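# heads up, no residue letters with this:
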């Protein structure tokens, strides 16, 4: 029971932390202006509490704290690097959320590292036995899978309950579960409950694991047969058809990954007795992996030789290296005719450590795929392997992040570079392009020359993700707006009314308590009637009391919606 309370407390604290980060990003708080801090906090809050809960009862509190502190430093460094490479000169406007591949990479790194840590700690040595690694890794994977399923069913029940209550006119539950204040902590608490229930009943995990591995192991002979048939046909069909697909490397790597997975479902912890079919399939699978990896490496080398490195090819190279490690270890085991294929366990452990090293490299500047790609493409251009007219300068500008921007600056300022290269680098940087028109063309009443401080400097594109009703002049600049400055709500504070050219509404903006400009409301304008805008431009607008007051009922504020009544335009027909 004590462990359950601890897990529940961790889940609740995780939910509160995630909700606080959500609020900070959604309401433009001070943390939203610091991506180098926000991204590490988000990654740490998303992953480390799960590790803490799965480590309870396995590690001593002091050891658990030490390991989590070390992993927190690693996660924070990766998160900070992910936002740093976007470019600090754009940090205030950069997307706060870490890149999806970075988040996936952190999840993979932690999922590989944590079983290695837990197994080693359980046996009090830095390298545990293979059965210990196998048990911990499969238990962790199944716990996360079942806990995720538990959360999904939890929300399905809440949605069903909300639907049933709404049938009798009670919408309180629907409103409650739609609020982030409830949804985020409730989800993390449900996840903690799922982790606890799957941990206190180990027989469920072991039974499910045995059933799953048995079922999957019988798919290995089918896959071995298909791959063997494919490889046997290559001498007759040639490789040209394979290269013409354009995705041969990924297809071969996918086949290798599936073969490795099914091979290990049959091998399990190395102590299981196998039937003749499974045993033969295991040995053949160990030998088939090498030609698959050789073909994948060759296909990748051809692409790199033709087009240079790209981020996708860097990731593919990492998978090729891992596959080669598996292939070497598995193949050597079969060729040595070891009983029970004990070398498979050694290959798995060695490849796990190699995968950690590769993940640490690609998630940091050491082997950042974007940095490698920019350097590769730049060297191809400078060596004359690709003509300036065919070079993708936009890749450097829009996908090369900090590294691509720096490369374009070097090309533009290189006095010895070709004139076409310098000109195109300047075009990509936007220096030779016409400057966009300002979103606000005129400021009224007459005599004003500028909008209130901070209005145009605000990041409206970021705010448009949460405010769908913003005028398009603030979102993408498709239309131009006129601005009318005054104290229109009667509060005595400066406000801004924006009217798009030809639009049928006015948008009122007010400054909130944090000093940020927000959309307060809109006013409808009669069609083809310039009188209201002329009056606003002359400073003759005044406040008027509402025709009907708001109503408060059941804790809600109800606002009136008036029936449409056509109003004659003043001065029309004269």
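Okay, I see it. Small disclaimer: the values here were computed from a predicted structure and weren't measured.
# C-alpha from now on. contacts and neighbour counts both.
Fine.
# Pull the distance from the helix or strand where residue 409 lies to the chain's centre.
For residue 409, the element it lies in under DSSP states H and E is helix 401-413. Mean-position distance between helix 401-413 and its chain equals 26 Å (C-alpha atoms, centre = their mean, to the nearest Å).
# ok, then the element right after it?
Moving toward the C-terminus from helix 401-413, the next element (DSSP H and E) is helix 419-429.
# returning to what we had before: quick one: contacts of the helix holding residue 409?
Contacts to helix 401-413, defined as C-alpha atoms under 8 Å, 6 or more residues apart in numbering, come from residues 85-87, 370-371, 374, 378, 393, 395-398, 417, 421-423, 425-426, 428-429.
# The structure to be compared is supplied as follows:
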């Protein structure tokens, strides 16, 4: 099949990329439906046991990502290489999943490492489809570009069809329910059915869509045209924003919101997508509208300023709070945005005479390779952001840059992984009694507490606790419990001794705010207001009976429900 080029605002259909993908393959919908349906059923069996077992989650990831990669790449005349690629994708994602589940308690950022693997896989897919593993840097950009948009549209269409299939199935089940036939309802309630039916529907839709070259080309044209329309107002808005920021000073970003960095990076990402939507895959496919071409040039140029302002905003936050795993991942995003911005500026400068769009496509090609490789590096257990952040935070504490009472010991306990816990164990042995006390309190926590905006660990004197009757031994037991569950007793509270509990421990009522909790020390708190109310039915016997028991009174008035 020859290469097809559509003039003006249409797009070029990649012809050199898998020839098999451009021909109708009648078995494709059936094959992909069977593949993804079977994968869904096996995922159910892999995850049906309660709890997250590392090897089961890894197997589920392999069964999820591997078949999806195969569904996008397998062809009638070419199946061996796609099969190897799908197995490789499945094994990589299974390994990342196993690490995230098996060592999630010891890692501060397991979800980010997994996300980096997903990004690397998503970028590797169009590269593989364009035969990058054979042609490498000689791979035509137009083919990669075509596969990116084709894959995105195919995935969106498959997801939409899957949702509609569930809606039709639901309507059918309700229709048959009117006839007292609940077979379909019963089947839908089975846990295995959801994964299997979703896989069947998504596979059938994906296979059908990828068989329709003309439909995909038309949809791709429409999507790019709509994106091009968004480019003009976004370009104008970002130029006005950047000019206003230069006049007012970047400090205004920090003063206005603490979300400046993600907002700026989101704008940079949007500019990247829309600039490439206008640049298309070659000059012939670009829009003839001068306004849109200028908008695309502007969007490519503003990525670097947006990344610089995002870096300034992040620098302000790091100066105030120091490093943390999430902030390091934010720095990673800023580095990626800066690399893209610098590359685009170089492309625009070099393209003053030869055409900026041509240079921009070349820069996008190399930027894609950089991000794919960088994502693989970040997904591997090479850089320990928890250890890096822990060293930074402890250095700030020991140097006196952060007062002891303002230091977030709980962050080391809950957000920095195993390096943070080891640092707390060392700080708990500090010669500074205040540091040792707060570090020990953080280590003892059994749930994350948010006491105030500055820190979430409280020493014993921080609790406004009154024990009735005043018993030193009982007070010690209550304080030990509050240190474990520091979210309790956020305000003034009173612990009432209720005697010996069912398990032989000390039973108390912890009164705080507008409610109270019954606690048997050594157990978990139970909120008395969480008991489900009894509902009256037609056969309910309603009567009034005398009642005696104990309840709490505050200032002479009944407080909450009776204790017993």
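Received the coordinates, thanks. This is a predicted model, so every value here is computed, not measured.
# After superposition, what is the TM-score?
Laid over one another, the chains give 0.72 as their TM-score (TM-score structural alignment, normalised by the length of structure 2), with 451 aligned residues with a C-alpha RMSD of 3.6 Å.
# buried sites along the helix holding residue 409 of structure 1?
Going by neighbour count (16 or more other C-alpha atoms under 10 Å), the buried part of helix 401-413 of structure 1 is 401, 402, 403, 404, 405, 406, 407, 408, 411, 412.
# Now render those residues as TSV, adding distance to residue 127 of structure 1.
What follows is those, written out as TSV (distance: C-alpha to C-alpha, whole Å):
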residue	distance to residue 127 of structure 1
401	39
402	40
403	39
404	42
405	44
406	44
407	44
408	47
411	50
412	53
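# gap between the two ends of stretch 163-181 of structure 1?
Stretch 163-181 of structure 1 has an end-to-end distance of 20 Å (C-alpha to C-alpha, to the nearest Å).
# Can you check which part of structure 2 it sits on?
Aligned using TM-score structural alignment, stretch 163-181 of structure 1 spans residues 174-192 in structure 2.
# how distant is that stretch from the center of its chain?
Mean-position distance between stretch 174-192 of structure 2 and its chain equals 34 Å (C-alpha atoms, centre = their mean).
# Contacts made by it with the rest, please.
By C-alpha under 8 Å, 6+ apart, the list of residues contacting stretch 174-192 of structure 2 from outside reads 41, 44, 45, 172, 173, 193, 194.
# Out of those residues, list just those in helices.
Among the contacts of stretch 174-192 of structure 2, DSSP state H puts 41, 44, 45, 172, 173, 193, 194 in helices.
# Tell me where structure 1 has strands.
Using DSSP state E, the strands assigned to structure 1 run over residues 440-444, 481-486, 495-500, 505-511, 517-524, 551-553, 556-558.
# mind giving me TSV with those and columns for distance to residue 98 of structure 1 and mean neighbour count?
Output for the strands of structure 1, formatted as TSV (distance: least, C-alpha to C-alpha, whole Å; neighbours: other C-alpha atoms under 10 Å):
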stretch	distance to residue 98 of structure 1	mean neighbour count
strand 440-444	33	18
strand 481-486	34	22
strand 495-500	34	22
strand 505-511	30	20
strand 517-524	26	14
strand 551-553	42	10
strand 556-558	37	10
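# Which among these is found nearest to residue 65 of structure 1?
Checking those against residue 65 of structure 1 by C-alpha to C-alpha gives strand 517-524 as the closest, at 43.0 Å.
# tilt between the closest one and strand 505-511?
For strand 517-524 of structure 1 against strand 505-511, the angle by axes from the mean of the first three to the mean of the last three C-alpha atoms, to 10 degrees is 150 degrees.
# follow-up on the earlier one: can I have the buried ones of the contacts of stretch 174-192 of structure 2 as a PyMOL selection?
In PyMOL syntax, the buried subset of the contacts of stretch 174-192 of structure 2 is picked out as below (16+ other C-alpha under 10 Å):
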select buried, resi 41+44+173+193+194
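# Pick out the most distant pair among the contacts of stretch 174-192 of structure 2.
Based on C-alpha to C-alpha, the longest span within the contacts of stretch 174-192 of structure 2 runs between 45 and 172 and measures 26.7 Å.
# And residue 261 of structure 1, what's its match in structure 2?
Per TM-score structural alignment, residue 261 of structure 1 is aligned with residue 273.
# can you tell me which residues contact that match?
Applying C-alpha under 8 Å, 6+ apart to residue 273 of structure 2 gives no contacts.
# what's the answer for residue 474 of structure 2, then?
Contacts of residue 474 of structure 2 were listed using C-alpha under 8 Å, 6+ apart, and they are 467, 506.
# quick one on the thing from earlier: got TSV for the strands of structure 1, with distance to residue 471 of structure 1 too?
Formatted as TSV, the strands of structure 1 follow (distance: least, C-alpha to C-alpha, whole Å):
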stretch	distance to residue 471 of structure 1
strand 440-444	11
strand 481-486	8
strand 495-500	7
strand 505-511	7
strand 517-524	10
strand 551-553	29
strand 556-558	25
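# which stretch among these comes nearest residue 134 of structure 1?
Nearest to residue 134 of structure 1 among the strands of structure 1 is strand 517-524 (54.3 Å), distances taken as C-alpha to C-alpha.
# tell me, how many neighbours does whatever residue of structure 2 lines up with residue 301 of structure 1 end up with?
In structure 2, the residue paired with residue 301 of structure 1 according to TM-score structural alignment is residue 315. Residue 315 of structure 2 has 16 neighbours, counted by other C-alpha atoms under 10 Å.
# how about residue 65 of structure 2, what's its match in structure 1?
Using TM-score structural alignment, the equivalent of residue 65 of structure 2 in structure 1 is residue 47.
# Its match: neighbouring residues, count only.
Residue 47 of structure 1 - counted by other C-alpha under 10 Å - has 18 other residues nearby.
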